[in-house]
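Engineer: Okay, predicted coordinates and the sequence, questions at the end:
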Amino acid sequence: MSLGTIKKTAAKKNASKSLLSKTVSFLHLWLGLLAGSVLIIVALTGCILSFEDELTPLLFSKEQQVTPKAERLPADSLVSIAKTNFPKKKIFRMILPAEPSRSVKATFGTKKAGYDYVYLNPYSGEILSKGKENKRFFVVVLNLHRFLLAGTVGKTITGISCAITFFMTISGLYLWWPKNRKVLKQRLVVKQNASFKRTNWDLHAVGGFYVMILLFLITLTGLIWSYDWVENMMFKLTDGKISKPEVVKQPEVKGKKEAGLYEKIISATNTIYAHQGDLTINFPDKKDKPVFVSKENGEARVNTTDQAYFNNRNGELIEKRPFTGLSLGNQLRKLNKPIHTGSIFGWPTKLLMFIVALFTASLPITGLLIYLGRGKKKKKAVVA
């Protein structure tokens, strides 16, 4: 191969790289500007939601905190008391915290019609508070985070913005990637005593690099929530097929409900899963469906939940589904929320995700400032 041919080949490769860089840079800029405002809202609300579990008992202590006593009321009594507040609605769920100083929460209604809630003192049965679930502070923040308070339209917008952010993470790494070691050192540290323009660029590029992996996980888990095809792809990559858990059927049992049914179910659940953790009873909306119980494993390093299904007439165990018995795909799907929120390893990862979300909110701002400050390059004068 002649020297001229080698030079032409190298020139073509450089031209191709240049075109790719320009294309990626163009998409990174304009897609970032397009989704920037949504990203700021989603990131800031994500910061608030990161510590929802810790903030709720502090902000709403009157309804959340109770004085522990020797014995609490049976679960069946708590269900009956809760039902007196919403006699025309079906009970949907009851949460029994593991902490003896926390109140019990019951919700009524359906997803379509909306939910009502009531907090009870598990020792006295006293009603501590009640109202509409969608008016609670953290529920409003969650709806803003996921749907921009705009229902299906908002969900579509946040889903698209999440996909854009996912692309921005990958394209940002491509644009950040240094050509040599000298440039690498510059792109790993924010330059001290630099101009505002340089500092702003470093905050965007260098800071973006350090949060890239976690932001990748946040957006990926967000996409699994937003799009069924992404969730199905995750199952195919892990299990080789779409292997979501089968629906558990309720065996036919004649007669009325046994007395103490829910207390029996709670006792059986605690026997099966002896670890400490909040317990949630999900009540069936039809007679032919079982009672579904989930229990958090507060003693595990990873934030996981075990499940069990019981007959809604006699409380007999139908099926148990411990987290460890699930397929890899189903385990990852169960961990989707803990990974997304940072609760997977407790408060250390929550704090980490909080910092990442807070920094992410700044990326559209620093990116916009880079765009506004870039100016037009002056053409060099041609010497005659």
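Structural biologist: Noted; the coordinates are in hand. Numbers count the residues shown, from 1 in each chain.
Engineer: going forward, measure contacts and count neighbours with C-alpha atoms only.
Structural biologist: Noted.
Engineer: Just give me the neighbour total for Gly114.
Structural biologist: For Gly114, the count of nearby residues is 12 (other Cα atoms under 10 Å).
Engineer: correction: Arg374
Structural biologist: Neighbourhood size, Arg374 [other Cα under 10 Å]: 9.
Engineer: Just give me the neighbour total for Gly325.
Structural biologist: By other Cα under 10 Å, 11 other residues sit near Gly325.
Engineer: now do Lys185
Structural biologist: 11.
Engineer: Could you verify that it is part of a strand?
Structural biologist: No. Assessed with DSSP: H, G, I helix; E, B strand; the rest coil, Lys185 is helix; it does not lie in a strand.
Engineer: remind me, longest helix of the chain?
Structural biologist: In the chain, taking DSSP state H as the definition, the longest helix is helix 3-50.
Engineer: Could you name the helices and strands sitting against that helix?
Structural biologist: helix 137-147, helix 151-176, helix 336-341, helix 347-373 (3 or more Cα pairs under 8 Å, 6 or more residues apart in numbering; DSSP states H and E).
Engineer: ok, and here's another one to check against it:
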Amino acid sequence: MHKTIWFKIHMILGLTAGFVLLVVGVTGAILSFEKEITKFINKDSYEVFVPNEAKLSTKELLEKLQEKLPEAKINSLSFSSDVNSSVIINVAGKGEGKEAKRGKSYYINPYTAEILPEIKGKAFFSLILDLHRRLMLGEVGKQVVAISTISLIILSLSGLYIYWGRVRRAFFRSLTFSFNHHGRAFLSTMHSSIGMWVLPFYLLASLTGLYWSYEWYNATLYKIAGVEKPQRNMPLQMQKGSTEPNFDDYQKAVELFNVLIQKEYSDANIRFPQKGSVYSFSYLDVDSAHYRARNTLELDINSNQIVKHERYEDKPLNEQLMKSILPLHTGEYFGIIGQIGMFLASFFMLLFTVTGVMLYLKRHKKRKKREIKE
């Protein structure tokens, strides 16, 4: 009785939310390797030729960019200990809205101050992300995706419940299917067995995906984890007490950071302007767990001392997890294996939609034949 009810729920959700999940899954698969693809097709922007001369100082880089863009307000500077890496300088955007707050990033050759080519593919991946999160339908699409995400949790658990008999009788066999089967038997075993493999990925993606869907869910996660929810910072150029840019101080801060950090880093970021003599850096170790495993360092350019140093690896697990919601969602928290696994699971959403519809049609056709005979 219960199995029949759950089967009907599974079928109804699959035939409704399944098509939304198809879009979310395929776009998620495309986004899985966005960073790697972007860097691959934009090598001229991310990497530079190393000449037989030293890098320009921070002050020189900022001054040369300011000469080229006299009206620009510099928001931040990103740099790396890697001699082949370009420097990224973000300037404030014009007007209002998200794009203005996000600003525009210029990729700069740290040896010549040349502005490198703009990043290709940004518009494409922005479109895919909008499809993934909102179906390109704004707030309405966001809610549709959220409901479909909840449906995926129900689909995953109901599918396990329906298939549980075979899992209990022969666990390892339940993870396989045979091409010797034909028709509905083949579709059913393939649908179920692959579902067993991707079940953990779907539950992880769903439970983390809702983080961006509902504020109450977001707040509840922080409460359960016992972690204080971070407050969004207002744009730095709007902060009270901010001073005019002082490139000499910026250079001193960056030089002191490199002296105090005493290790290689793949990326370091400092935002401008900052108040007083204390400067705050966010940086990522070369061997970091993932791209959100950032550390923070505050230093005083007057005393040449570290004021505060917080490393991701020193934080308790609950704080690490709350800082890693996106890497958990994409599978990157578990390294390249997790990333590939989430990519495949996302892509297989196409398989589940197609096989689910085919199973429904075959079942419907069989029922019609039985009704005609009767």
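Structural biologist: Received it, and whenever you're ready, just let me know what you need. In this text, all values refer to a predicted model and were calculated from it rather than measured experimentally.
Engineer: circling back: export the helices and strands packed on helix 3-50 of the first structure to JSON lines and tack on mean neighbour count and distance to Thr9 of the first structure?
Structural biologist: Shown next, in JSON lines, are those (neighbours: other Cα atoms under 10 Å; distance: least, Cα to Cα, whole Å):
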{"stretch": "helix 137-147", "mean neighbour count": "19", "distance to Thr9 of the first structure": "49"}
{"stretch": "helix 151-176", "mean neighbour count": "18", "distance to Thr9 of the first structure": "23"}
{"stretch": "helix 336-341", "mean neighbour count": "20", "distance to Thr9 of the first structure": "46"}
{"stretch": "helix 347-373", "mean neighbour count": "18", "distance to Thr9 of the first structure": "34"}
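Engineer: Can you lay out the ones you listed as a markdown table showing distance to Leu203 of the first structure?
Structural biologist: Below are those laid out as a markdown table (distance: least, Cα to Cα, whole Å):
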| stretch | distance to Leu203 of the first structure |
| --- | --- |
| helix 137-147 | 25 |
| helix 151-176 | 12 |
| helix 336-341 | 24 |
| helix 347-373 | 7 |
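Engineer: Nearest to Ile40 of the first structure, out of these?
Structural biologist: Evaluated with Cα to Cα, these place helix 347-373 nearest to Ile40 of the first structure, the distance being 4.5 Å.
Engineer: other SSEs contacting that closest one?
Structural biologist: For helix 347-373 of the first structure, the elements it packs on are helix 3-50, helix 196-226, judged by 3+ Cα pairs under 8 Å, 6+ apart.
Engineer: Just name the most buried of those helices.
Structural biologist: Of those, the one with the most neighbours on average (mean count of other Cα atoms under 10 Å) is helix 196-226, at a mean of 18.
Engineer: out of the helices and strands packed on helix 347-373 of the first structure, nearest to Phe92 of the first structure?
Structural biologist: Phe92 of the first structure lies closest to helix 196-226 among those, at 22.4 Å (Cα to Cα).
Engineer: ok so, going back, among the helices and strands packed on helix 3-50 of the first structure, which comes closest to Asp278 of the first structure?
Structural biologist: Evaluated over those, closeness to Asp278 of the first structure peaks at helix 336-341, with 15.2 Å, by Cα to Cα.
Engineer: hang on, the earlier thing: between the helices and strands packed on helix 3-50 of the first structure, which gets nearest to Gly260 of the first structure?
Structural biologist: Among these, helix 137-147 comes nearest to Gly260 of the first structure, with 32.3 Å by Cα to Cα.
Engineer: which part of the second structure lines up with the closest one?
Structural biologist: Residues 124-134 of the second structure are matched to helix 137-147 of the first structure when aligned by TM-score structural alignment.
Engineer: what's that stretch in contact with?
Structural biologist: Contacts to stretch 124-134 of the second structure, defined as Cα atoms under 8 Å, 6 or more residues apart in numbering, come from residues 23-25, 27-28, 30-31, 34, 136, 140-145.
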